[in-house]
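no sequence on this one, just coordinates:
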């Protein structure tokens, strides 16, 4: 018997395939050009047919949307552009009826400058209890309190009219909460319970390594003449020991729900940390349940590098009893079809003039999908991954919405290219994204007609049907999901090949020529096989 087969049902998250919905860009039910909760509800049958276990919904809270909803002005409501709490309740109930669980985003490091608590802090003045909920400080000789950089460009401190500065580790519109203050701690306890009591199954924790700060406010070292944003050990605003106290408190709250019919609630951490031993500290048995593994996302399409990352990740997480959680794309990264269509050294380059072969990228994306879904643990699918969508790298400058564009002085285009609304049907924009012909909030390419869900529906070789077939097999095969893998010693150079008990083998050809197919019954292949050979940039699943 495998580990997976002996796990209780409450441990569903250890093997789950979770589909990320970016609500502005998924489906528009009211035809205003912005995706909404009722659009998600309308597409639940599509997601059920895809075969996923859960949905993670990026922030759906009231927000001025200056950072795509990660600037939250009210943690206990739904953005009116997206719907109402009643719509959210209906979505949760309808998803559960289909056997799909719901995770939502928690944004605990910062809020919006429109949040009532921050508005009160601005109005209250220096030394007030209201300002203690945030990081307000006096400057030093007319300069900011520290040299800390903001993630979206520029410095991390903003001066206000009375001369004080407030900390914003991301956009100027996102003041950081002071997690040393008990009222902040208690407020987020209440926010967790508010949503758990409404029936959500868990949270994805935004920048889960960032809430705690070194209150002595030391400067960071310089790198190439500028303050570094690297997450070195001892960084004063990332991976501080205090974050673990916060997570332990949250885990205790989630475990309070273990006796309910729905079962315990769960967390997945967004923490861009390397090496994997640092990430493993976040998923110890009394902390968060799982954490995204971003090292594979950042890894080149190279057999040696991928194997090293897979080994390092799985061994580090198994050491603390946690499963790995794999991801190829999300709302913050260049879509992997585009990444895989570039030369190795350019894979993570910003959108722009980097040469990209999207045909090659699609071929590799198909192979990578089968690799991801065969690895031990859970997996996340970003909306549109299953359609083979590429990054949109030529959005007009006037529509760019990501705060990185402004904070960088219009030198970094930001993340809008992976957030273009989903094409559902039809031959031209808006491709069924909403009712009628109104265009969505970001323009869709004119050549996306072959990529719509409807266009791929009847093609058994389509990217969509590859995902459907893979997820169907994953549910049926006892070997897949949580468990272990054994590397196959007979694999040629440039090939990843591993076996999972009982009786499953995955072979990925990242070499320069076709290879002879190992013995076994073919379950699924990302490309047509050529006279018993596995082509280059292809993956096959075998029953052995």
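It's in. The structure displayed is predicted, hence computed values, not measured ones.

Please count neighbours and contacts with C-alpha atoms only from this point.
Will do.

what about the residue nearest the centre of the chain, helix or strand, and which?
In the chain, the C-alpha closest to the average C-alpha coordinate belongs to residue 330, at a distance of 4.5 Å (CA atoms, centre = their mean). Taking DSSP states H and E as the definition, one finds residue 330 inside no helix or strand.

Name the nearest residue to it, sequence neighbours excluded.
The spatially closest residue to residue 330, leaving aside those adjacent along the chain, is residue 382, at 5.2 Å (CA to CA, 6 or more residues apart in numbering).

Is it correct that that neighbour is in contact with residue 20?
Yes - the pair residue 382 and residue 20 qualifies as a contact (CA atoms under 8 Å) at a distance of 4.8 Å.

Look at these two and report which has more neighbours.
A count of neighbours by other CA atoms under 10 Å puts residue 20 above the other of residue 382 and residue 20, at 23 against 20.

ok, and here's another one to check against it:
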């Protein structure tokens, strides 16, 4: 089997479960999730009916940004275990029929990475500094340009504050603990090709590429023409993302990935407009790119339909399909984002059913299958660097999973009688527990496993046709309709009144129909028409 064999393209319509290892399962009782805990709980993931899992960073790190500040790309942080523990995850997952994707962060590393420490020590003009972006400002108090980091402060930090002999600054588009690599230096590309081969050789099925639209910065690091736009975030500074040189990197990586049997998969975190994002999934570049609109857009049928249609069409033009999601570890939980309470729960369930029906793959974030809400973490317990630097906390979406209903300790996240979880679990967490929801035929967990099983059968029998064959429209009453091929329909009632369903046999709905057969507001459904 080779990388060009269509039978090997499992990822095209796969459902992948995102594991945030800190908060998934704690085996050793230190209050932090770990790889042995993940291995022990893999049967739960397999029982959901997904095709694989994506594990966010577990490599050695000072954890300024919860692991996205990597100090060793080819190791495992002792907080999570050892390389042998990761091998156990791979073996167990493969034994359960699950593929394993892991994170790689090629845009930046930790300021404690040995190569960055060597650059600090080597001084201006050295080959060591050329691996990163070191530059002189007008003076020791003024940075080289006006770029703003994603955390809201300036993108430059003095290499040696107070030094009279070294007044250079280094670039970081995230925190100052995350210096950006200089991808215009070929040595950086060589370094990362060795990294991805290391993990592919170990048996990893693919990589999720962090900030895949970043890497290269405009030649000469010029000032941004519109500082106000730059302050809105990373994607609004054209000097930081979407440079043409990106495509050469991913073409080389694709050759490496396709050289394995079975081929490995490259999935990009690409936060760009639809037409620009799709350019990174051309046939010789990455396999997939995450579709981000639904983690941001309001509850509105026209907005959803427009976003889904644009992404589907842009990807289809290159023979690709998006990877859809409504939650991840960086955004407010869908239940809370959609209004909280019963309405938030209903909308989150409908949104998940809808994205599972869209052409392409889908990604579920751990706890989404439980309908977990966002948690208001006490200020004193918040650890997110975005909170510490910019006043925005992502901690509320990262609370450890509730495995049991017991109110003592950590709801089964850690062994009884051990350390408290790294983020506090609220007293009401047990009502969302996996233990409880497994017994409840009306729970979110039961619904998700039912939907995933049905989706698998619809893919297998051809009802869910290939990715490019899809259309989107909005009908009266705010009913969003996604039609795939000539038979399958996914609908979502996004207005304030019940909506009339299109013709077809009802396969599954997130809520009972009204007495006159209408779909209630904030509900979704799948239908199939006769051939």
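On my side now, so go ahead. Just so we're clear, the structure is a prediction, and the values are computed from it rather than from any experiment.

Please report how far the residue nearest to the centre of structure 1 lies from residue 294 of structure 1.
10 Å (CA to CA, to the nearest Å).

cool, residue 187 of structure 1 as well?
As it turns out, when the distance is counted by CA to CA, residue 187 of structure 1 lies 30 Å from residue 294 of structure 1.

So between the two, which is more surrounded?
Each of residue 187 of structure 1 and residue 294 has its neighbours counted (other CA under 10 Å); residue 294 has more, 21 against 11.

quick one: what's aligned to that one in structure 2?
Alignment note: residue 294 of structure 1 maps to residue 292 in structure 2; criterion TM-score structural alignment.

doesn't residue 325 make contact with its match?
Yes - using CA under 8 Å, residue 292 of structure 2 makes contact with residue 325 at a distance of 7.0 Å.

if I line the two up, what does residue 21 of structure 1 land on in structure 2?
Under the alignment (TM-score structural alignment), residue 21 of structure 1 maps onto residue 19 of structure 2.

Contacts only, for its match.
Contacts of residue 19 of structure 2 were listed using CA atoms under 8 Å, 6 or more residues apart in numbering, and they are 53-56, 365-366.

Ok, residue 240 of structure 1 next?
When contacts are counted by CA under 8 Å, 6+ apart, residue 240 of structure 1 touches 209-210, 212-214, 234.

just residue 524 of structure 1 next, same as before
The neighbours of residue 524 of structure 1, taking CA under 8 Å, 6+ apart as the test, are 469-470, 540-542.

Pipe those into CSV and attach distance to residue 284 of structure 1 per row.
Formatted as CSV, the contacts of residue 524 of structure 1 follow (distance: CA to CA, whole Å):
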residue, distance to residue 284 of structure 1
469, 34
470, 30
540, 34
541, 32
542, 34
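
preserved in structure 2, out of these?
When the contacts of residue 524 of structure 1 are mapped onto structure 2 through the alignment and contacts are counted by both residues aligned by TM-score structural alignment, their matches' CA atoms under 8 Å, the preserved ones are 470, 540-542.

corresponding residues in structure 2 for stretch 75-93 of structure 1?
Following TM-score structural alignment, the partner segment of stretch 75-93 of structure 1 in structure 2 covers residues 73-91.

Straight-line length of the matching stretch, end to end?
Using CA to CA, the two ends of stretch 73-91 of structure 2 sit 21 Å apart.
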